[in-house]
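Novice: Got a sequence here, can you model it:
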Amino acid sequence: MHWPFCAAKCPYCDFNSHVHRGPFDEDAYIESYLTEINQTAQLVPDRTVRSIFFGGGTPSLMQPQSVEKIINAISTKWQLSNDVEITLEANPTSVEADKFQAIRLAGVNRVSLGVQSLRTEPLAALGRLHSVDDAIKAVELAQSIFDRVSYDLIYARPNQTLDEWRQELTQALNLARDHISLYALTIESGTRYYDLFRAGKLKMPDGELSAQFYELTQEICESFGLPAYEISNHAMPGEESRHNLTYWQYGEYAGIGPGAHGRLLIDGKRHATSTERMPFKWDEYVSKKGDGFVEFDALTAGEQGDEYLLMGLRLKTGISPIRFEALAGQKLKQQQVDHLTEIGFVQILEDGNLRVTDKGWPVLDAVVADLAA
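Specialist: Reported below is the predicted structural model:
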């Protein structure tokens, strides 16, 4: 469930998020979500929903009754599993934190908080609207209300030192409970940070320092009992994000809302779907034809194999070569596997899965490209 609106656009963010000013009829807008849910359910009926993820944008800006309407609509079109995971992304401002109890009553049982830093100056540089105190209070409040809580931090920031990150991450892990997401800052085209970087006004860590940041992150998280299960996500065993595992394990999921992506199995074929990115244009599409799809394509075997590599190799558990062959219609190229094994970037696990090693994770994109070549 993609909610595209934010209170402000962060300078590093290339997500499909928009700042809307002026009157807004949220109730009418939510009706388009309900319509698109209904249309999608007709394409893929008789499914069990194991997770719902409200992402953004900033879905905590929604009214709790809007969240409840969407959850109720999903439950009427598909069956929810008994242990369904329902996550909502939230920013830790006091205004949004005030909604936590109502959001829990609406059916959300897990929140993911966009903290991003526990230091004042980096928060301002990252364009965040909350303070460090707001963040700590929001995490503690969320932990008292929701079954499961995660939050995000960004590291390898401009001018950040390893010692500064060690101290900040240690504080963060003392505050965390069972899951945390840690993202190395990347410069994405189309963002304010990209313009500053191109102009030489933003100094980023070089490759060697970036690798040291990554290694330090793994070391500290493992010492706290939250090892990485995916390249940027850490959890106690059993507390992994079930929703994100669906992506990384190349499962089936529906994308609802502006700019949402999906992978749907229809008549035995995997289809890639995406919806119109602009919020009010998406709304017009839904009003006219029942959905906002701008892409609805059956994927070739080769495309499925490449996607499985791209997603699955992010996981500590790796990919199944047998499943790759079933999806791609061909085996992994043994020559590439042997070469990457020899230089220590991949390994074969006891269950037969192929995984990227800790040494290979910092150059994951290159490993995937080599295997997909």
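Novice: CA atoms for contacts and neighbours, from now on please.
Specialist: OK.
Novice: Gln116 against Ala124, yeah?
Specialist: No. The criterion here is C-alpha atoms under 8 Å, and Gln116 misses it with Ala124 at 10.7 Å.
Novice: Now do the contacts for Arg263.
Specialist: By C-alpha atoms under 8 Å, 6 or more residues apart in numbering, the contact list for Arg263 reads 251-255, 270-273.
Novice: returning to that earlier point: more neighbours: Gln116 and Ala124, which one.
Specialist: Gln116 (21 against 14; other C-alpha atoms under 10 Å).
Novice: wait, what's in contact with the residue in the chain sticking out farthest from the centre?
Specialist: Using C-alpha atoms, centre = their mean, the residue of the chain lying farthest from its centre is Gln335. It sits 32.7 Å away. Contact analysis of Gln335 by C-alpha under 8 Å, 6+ apart lists nothing.
Novice: so which strand or helix has it?
Specialist: helix 334-342 (DSSP states H and E).
Novice: quick one more, to check against the first:
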Amino acid sequence: MPAKLNLKNHPLSLYVHWPFCVAKCPYCDFNSHMAGKIETAAWRNALLTELGFRARQAAEALSVDYSNIELKSLFFGGGTPSLMPPQITADIIDCAAGLFKIADDIEITAEMNPTSVETEKLNAFAHAGINRVSVGVQSLDEAGLKFLGREHDTKEALSAITAAKRIFPSVSADLIYGLPEQTPANWTKQLNKLLSFELGHMSCYQLTIETGTIFHTRARQGDVLTADDDAVAHLYMVTEEVLNGAGLNSYEVSNYAKPGQASTHNLNYWKAGDWLAIGPGAHGRLTTANGRLHMANRKSPDGWLSDINVNGHSCETQIIETKYQSFEEYWMMGLRLCEGRPLTPPPAFGGGNFFLHRDWLNIFIQEGWLEINNNSVRTTLQGRLRLNTILPRLLDAPENELKA
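Specialist: The predicted structure follows:
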């Protein structure tokens, strides 16, 4: 039998994509689809089939028996995974436990929308094995919820958080800022309301206009759908001040946590870890002896289901990234982290072959946007506001052009 993988240096996570929603939010560019009639038995069987395929694929790619692979986190995303029948959730968790070693402190997260119907299912999800929920509040302002096309109201959001806090050991909540004419006072009020629930984790995302969304169509027609850049920057600074002041420390551009409550699963993404992914449109990564393996499934729910029934998987993309692609991903994800990343990436991510642009690195340090400590580089608060400016310049080192 192959030697056991050293997972202290090689964390493995599992992502499960449930693509169905009650309605499509106008800002959302995720692979989500209006839920019609769903053949739950067929979806259950397909997800379990693909999970078995991915476990075998990981064992082959990592040269280790998959029963020796330790799973550190499992994340049900979407779509709206809280629309998934809890029994399917339980079956996926049980299947994963039969395939892999389960870490004693495994984090098992499900995203949920705070409608009254879904809140009633929380006990069933806890019984299934979920130990962390991320509640998609998005706004605690009725006008904001209507603007964002959400199906719940403020009362339902607060009730959902109350119920989740009672049932789960770990609860996170999401908010969106940067809505048109949103004021710092309004935003501060929303933040403080969520803080009153003593959550261990919060995510605050800037509203952005993504290609292919309803908001994108409206923006092209001339509608103003976001606050201006200066207002957004001010709201971000308010977020940092209010949440950090309440003991939720910023650990990533959009994420805040009390000590020990940062998201294990998302940290694995940002730290260039490995993860398997099942479900329509799901993407995974594995670091193999030959390079970084990028896997992506077919996005269409019907097409994905058909592929599983015929082939046992739905791999639309399965390629080894170039070292430069892995180098780019390492920094694009890693500089989102407040702790930063080692200046020389591991060899699998182009370390020793590719470099950050030295001149721009020095300029950004002088501007106070980047810092280097103990041979690691990190963004400052001002730098996190300017990542879209910083990243393309850092990655455009002239010595990389001949190697990419």
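Novice: Buried members of the contacts of Arg263 of the first structure into ChimeraX, please.
Specialist: A single ChimeraX command selects the buried members of the contacts of Arg263 of the first structure (16 or more other C-alpha atoms under 10 Å):
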select :253,254,255,270,271,272,273
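Novice: Which of the contacts of Arg263 of the first structure sits closest to Phe345 of the first structure?
Specialist: Nearest to Phe345 of the first structure among the contacts of Arg263 of the first structure: Gly251, at 25.5 Å, using C-alpha to C-alpha.
Novice: Need the residue closest to the centroid of the second structure.
Specialist: Centre-nearest of the second structure using C-alpha atoms, centre = their mean is Asn266, 5.3 Å out.
Novice: What lines up with it in the first structure?
Specialist: Applying TM-score structural alignment, one finds that Asn266 of the second structure aligns to Asn244 in the first structure.
Novice: ok, residues contacting the very next helix or strand once past the helix holding Gln335 of the first structure?
Specialist: Counting by DSSP H and E, the element after helix 334-342 of the first structure in chain order, helix or strand, is strand 346-348. With C-alpha under 8 Å, 6+ apart as the test, strand 346-348 of the first structure has contacts from 337, 340-341, 354-357, 360.
Novice: Please apply the same query to stretch 214-228 of the first structure.
Specialist: Here stretch 214-228 of the first structure has contacts from 162, 166, 169-170, 173, 178-179, 184, 234-237, 316, 362, using C-alpha under 8 Å, 6+ apart.
Novice: biggest separation within these, which pair?
Specialist: Leu162 and Pro237 (27.1 Å).
Novice: Who has more neighbours out of the two?
Specialist: Between Leu162 of the first structure and Pro237, counting by other C-alpha under 10 Å, Leu162 is the more crowded of the two (18 against 13).
Novice: Strands along the first structure, start to end?
Specialist: For the first structure, the strands defined by DSSP state E occupy 2-3, 48-56, 79-90, 110-116, 148-155, 179-184, 228-230, 233-235, 261-266, 269-275, 293-298, 346-348, 354-356.
Novice: Quick one: closest of those strands to Glu325 of the first structure.
Specialist: Here strand 354-356 is closest among these (C-alpha to C-alpha), at 12.8 Å.
Novice: can you give me the offset of the longest helix anywhere in the second structure from its chain's centre?
Specialist: Using DSSP state H, we find that the single longest helix of the second structure is helix 40-62. Averaging C-alpha positions (C-alpha atoms, centre = their mean, to the nearest Å) puts helix 40-62 of the second structure 21 Å from its chain's average.
Novice: so what secondary structure elements neighbour that helix?
Specialist: Helix 40-62 of the second structure makes packing contacts with helix 86-99, strand 274-278, strand 283-288, helix 301-311 when contacts are defined by 3 or more C-alpha pairs under 8 Å, 6 or more residues apart in numbering; DSSP states H and E.
Novice: As a markdown table, these with distance to Asp396 of the second structure would be great.
Specialist: Listed next are these as a markdown table, based on distance: least, C-alpha to C-alpha, whole Å:
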| stretch | distance to Asp396 of the second structure |
| --- | --- |
| helix 86-99 | 41 |
| strand 274-278 | 26 |
| strand 283-288 | 24 |
| helix 301-311 | 37 |
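Novice: nearest to Leu179 of the second structure, of the ones you listed?
Specialist: If we rank these by C-alpha to C-alpha, the stretch that ends up nearest is strand 283-288, at 29.6 Å.
Novice: mean per-residue distance, that closest one to the first structure?
Specialist: With mean C-alpha distance after the TM-score superposition for the first structure, strand 283-288 of the second structure departs from the first structure by a mean of 1.4 Å once superposed.
Novice: so that strand corresponds to what in the first structure?
Specialist: Residue span in the first structure matched to strand 283-288 of the second structure, by TM-score structural alignment: 261-266.
Novice: swap in stretch 245-255 of the second structure?
Specialist: So stretch 245-255 of the second structure sits over residues 223-233 in the first structure, by TM-score structural alignment.
Novice: Now the terminal residues of the matching stretch, how far apart.
Specialist: Distance between the two ends of stretch 223-233 of the first structure: 15 Å, counting by C-alpha to C-alpha, to the nearest Å.
Novice: Give me the aligned partner of Phe5 of the first structure over in the second structure.
Specialist: Checking with TM-score structural alignment, Phe5 of the first structure has Phe20 as its match.
Novice: quick one: contacts for its match?
Specialist: 32-35, 78-81, 83.
Novice: filter the residues you listed to the buried ones?
Specialist: 32-33, 78-81, 83.
Novice: still on that earlier bit, winner for burial among the helices and strands packed on helix 40-62 of the second structure?
Specialist: Most buried of these, by mean neighbour count (mean count of other C-alpha atoms under 10 Å): strand 274-278, with a mean of 24.
Novice: packing partners for that strand?
Specialist: So strand 274-278 of the second structure, by 3+ C-alpha pairs under 8 Å, 6+ apart, packs with strand 12-18, helix 40-62, helix 264-270, strand 283-288.
Novice: Tell me the mean distance between that strand and the first structure once they are aligned.
Specialist: Mean deviation for strand 274-278 of the second structure: 0.6 Å (mean C-alpha distance after the TM-score superposition for the first structure).
Novice: what's the matching range in the second structure for stretch 68-88 of the first structure?
Specialist: Under TM-score structural alignment, the match for stretch 68-88 of the first structure is residues 90-110.
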